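Peer 1: Test case, fold it:
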Amino acid sequence: MTDTTLKVLLVEDNDDHAELIRRTLGEEQRAAHIIHVSDGESALDYLHRRGAWIEPDQSPRPHLILLDLRLPRIDGHDVLKSIKQSADLRRIPVVILTTSSAERDVIRAYDAHANSYLVKPFGFEEFRDLMRDVGVYWLTHNTVAPA
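Peer 2: Modelled structure (predicted):
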């Protein structure tokens, strides 16, 4: 992994969704390195460099965070809140990627400064297409803030 490699932190507890995201972004965005954690506590440990992630070379700052809301241990809303309250992390774009289309979840996410809110489609093809679009926009067209 080089310094120009775009890093994505994927916070997703569904292994099937995580694999599809990993494959789709890997196919479309060859320069992307995906770090996957499956619960909110692990995401915050990674981002705040605690526990197994204490060494900076083991936990490089992501350029993008894909965050599910329904997570074990610490839910996605609390992870988002922690990210956006941290001076070291708040510039990292956070894309909510969830099955919930509930208005209260959308409002709560944007009130906590989510950068985008995407509802996972149920069909395989639609999900794959959405992830390709995410990769093109956030990893190709978007300009990331310096670390």
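
Peer 1: Could you use CA atoms for every contact and neighbour count after this?
Peer 2: Will do.

Peer 1: Report the buried residues of stretch 39-58.
Peer 2: By neighbour count on 16 or more other Cα atoms under 10 Å, the buried set for stretch 39-58 is D39, G40, E41, S42, A43, L44, D45, Y46, L47, H48, R49, W53.

Peer 1: correction: stretch 127-137
Peer 2: Neighbour-count burial for stretch 127-137 [16+ other Cα under 10 Å]: F127, R128, L130, M131, R132, V134, G135.

Peer 1: between those, which is closest to T4?
Peer 2: Nearest to T4 out of the buried residues of stretch 127-137 is G135 (Cα to Cα; 15.8 Å).

Peer 1: How about residues contacting the strand or helix carrying that closest one?
Peer 2: Assigned by DSSP states H and E, G135 belongs to helix 124-136. Contact with helix 124-136 is made by L20, I21, T24, L25, E28, Q29, K120, P121, as judged by Cα atoms under 8 Å, 6 or more residues apart in numbering.

Peer 1: let's see this one next to it:
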Amino acid sequence: MIEKTILLVEDNADDEVLTLRAFAKNNIKNQVVVARDGAEALDYLFAEGAYEGRDTNDLPQLVLLDLKLPKVDGLEVLRRIRADTRTELLPVVILTSSREEQDLVQGYRLGANSYVRKPVNFDDFLEAARQLGLYWLLLNEAPPRRSG
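Peer 2: Just a heads-up that it's a prediction; the model follows:
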């Protein structure tokens, strides 16, 4: 089982590169699986489509979830994660540029563990990535993994 994988759900190529650069610069060496839309994220988590046959017990330690995604939006991805017993306890951090209060409220209502607005400035983004990695990958006590 691969430990401490991060699932980055991000459709913006620039934000994807920025996130990966920020992790590398902050010495966060975890494997990062990138899903570029909500449907791909769900396929990865539930071993469907292109990920059929993947071990569903091998869940990421953390999901970084954008909200404004093609195919299936981030809130629906979150809803489906929380609705399945295999993934209901999976830590999900919404990482978005959305400034809409309704997204924030609905994200927490659907069970997001955290809601972080993407900083525009690269140095601020680096610091946010460092803190996310430090907290969610090192300090946070993750829930036990369920098989199913």
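
Peer 1: Just the buried residues of stretch 39-58 of the first structure: which are in strands?
Peer 2: The members of these all map outside strands under DSSP state E.

Peer 1: equivalent range in the second structure for the one helix or strand V8 of the first structure maps to?
Peer 2: Using DSSP H and E, V8 of the first structure sits within strand 6-11. Taken onto the second structure by TM-score structural alignment, strand 6-11 of the first structure occupies residues 4-9 there.

Peer 1: one step back: mean deviation of the strand holding V8 of the first structure from the second structure?
Peer 2: Superposed on the second structure, strand 6-11 of the first structure shows a mean distance of 0.4 Å to its aligned residues (mean Cα distance after the TM-score superposition for the first structure).

Peer 1: And that strand, what does it pack against?
Peer 2: strand 32-37, strand 64-67 (3 or more Cα pairs under 8 Å, 6 or more residues apart in numbering; DSSP states H and E).

Peer 1: Now do the buried residues in the helix or strand that it is followed by.
Peer 2: Following strand 6-11 of the first structure in sequence order, the next helix or strand is helix 15-28 (DSSP H and E). Neighbour counts using 16+ other Cα under 10 Å place A18, I21, R22, R23, T24, L25, G26, E28 of helix 15-28 of the first structure among the buried residues.

Peer 1: Next, the angle from helix 15-28 of the first structure to strand 32-37.
Peer 2: On the basis of axes from the mean of the first three to the mean of the last three Cα atoms, to 10 degrees, helix 15-28 of the first structure is oriented at 170 degrees to strand 32-37.

Peer 1: Touching, K4 of the second structure and Q31? I think so.
Peer 2: Yes. The criterion here is Cα atoms under 8 Å, and K4 of the second structure meets it with Q31 at 7.3 Å.

Peer 1: how about the contacts of helix 124-136 of the first structure in TSV, adding distance to R70 of the first structure?
Peer 2: Formatted as TSV, the contacts of helix 124-136 of the first structure follow (distance: Cα to Cα, whole Å):
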residue	distance to R70 of the first structure
L20	18
I21	17
T24	22
L25	22
E28	27
Q29	26
K120	12
P121	16
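
Peer 1: And these, which is closest to D68 of the first structure?
Peer 2: K120 (9.7 Å).

Peer 1: picking up where we left off before, can you check which of the helices and strands packed on strand 6-11 of the first structure gets nearest to T99 of the first structure?
Peer 2: Closest among these, using Cα to Cα: strand 64-67, at 11.3 Å.

Peer 1: Now do that closest one: which elements does it pack against?
Peer 2: Using 3+ Cα pairs under 8 Å, 6+ apart: strand 64-67 of the first structure touches strand 6-11, strand 94-98.

Peer 1: which residue numbers in the second structure go with that strand?
Peer 2: Counting by TM-score structural alignment, strand 64-67 of the first structure corresponds to 62-65 in the second structure.

Peer 1: With stretch 131-145 of the first structure instead?
Peer 2: Taking TM-score structural alignment, stretch 131-145 of the first structure hits residues 129-143 over in the second structure.
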